[in-house]
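In: coords below, sequence missing:
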């Protein structure tokens, strides 16, 4: 399954177009490698996603073409969530 579709179906990101944009800006890694929106994701992969000043790391548990809102969180396991300071991400 494409990474942009997985992020939308799992509701980590609300819209597929936003997921595509995030991936194409180099803010997503799959198993430590930079991912583009068309990159494939499979069960067991570790995703590292940067949302502004927050970095979330999840493990892919299930791939589904569609899911109900209440079942979406079962598609992944949250491994870590950290905040990065604004000053370390921007140059003076």
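Out: Structure's in. What do you need? Note that the structure is predicted; figures quoted are calculated from it, not measured. Numbers count the residues shown, from 1 in each chain.
In: use CA for all of it now, contacts and neighbours both
Out: Noted.
In: Tell me the buried residues in stretch 62-82?
Out: 62, 63, 72, 73, 75, 76 (16 or more other C-alpha atoms under 10 Å).
In: again, but for stretch 38-46
Out: In stretch 38-46, the ones that count as buried by 16+ other C-alpha under 10 Å are 41, 42, 45, 46.
In: Roughly how far does the residue nearest the centre of the chain sit from residue 77?
Out: Central residue of the chain (C-alpha atoms, centre = their mean): residue 49, 4.6 Å from the mean position. As judged by C-alpha to C-alpha, to the nearest Å, residue 49 and residue 77 stand 13 Å apart.
In: let's bring in a second one:
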């Protein structure tokens, strides 16, 4: 499945166009490598996403084409979440 579609279906990022923008800006790593929106992801892959001042690392547990809101959180596991320290 494409990275941008997974992010939308799993509801990590609410809109696919936003997921595409974030990945094309180089703010998403898949297994430690910079990923574009078209990158194919599979179960077991590790995503590192930079949201402003936070970095979220998640593991893909399940791939499915569609999901209801209550099922979406079962598609991934948050491994760690950290704040970026600014040099102030």
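Out: Cool, got the structure. All of these numbers come straight from a predicted model, not from anything done at the bench.
In: circling back to that earlier point, among the buried residues of stretch 62-82 of structure 1, which are in strands?
Out: residue 76 (DSSP state E).
In: Show me the two of the buried residues of stretch 62-82 of structure 1 that sit farthest apart.
Out: Largest separation among those by C-alpha to C-alpha: 63 and 73, giving 11.6 Å.
In: Mind telling me what element residue 59 of structure 2 is part of?
Out: According to DSSP states H and E, residue 59 of structure 2 maps onto strand 54-60.
In: what helices or strands is that strand leaning on?
Out: With contacts defined as 3 or more C-alpha pairs under 8 Å, 6 or more residues apart in numbering; DSSP states H and E, strand 54-60 of structure 2 has these neighbours: strand 46-51, strand 76-83.
In: With distance to residue 17 of structure 2 added, can I get these in a markdown table?
Out: As requested, these are exported to a markdown table (distance: least, C-alpha to C-alpha, whole Å):
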| stretch | distance to residue 17 of structure 2 |
| --- | --- |
| strand 46-51 | 15 |
| strand 76-83 | 20 |
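In: Out of those, which gets nearest to residue 30 of structure 2?
Out: Judging these by C-alpha to C-alpha, what sits closest to residue 30 of structure 2 is strand 46-51, at 4.8 Å.
In: With structure 1 overlaid, report how far the closest one is off on average.
Out: Here the mean offset of strand 46-51 of structure 2 against structure 1 after fitting is 0.3 Å, by mean C-alpha distance after the TM-score superposition for structure 1.
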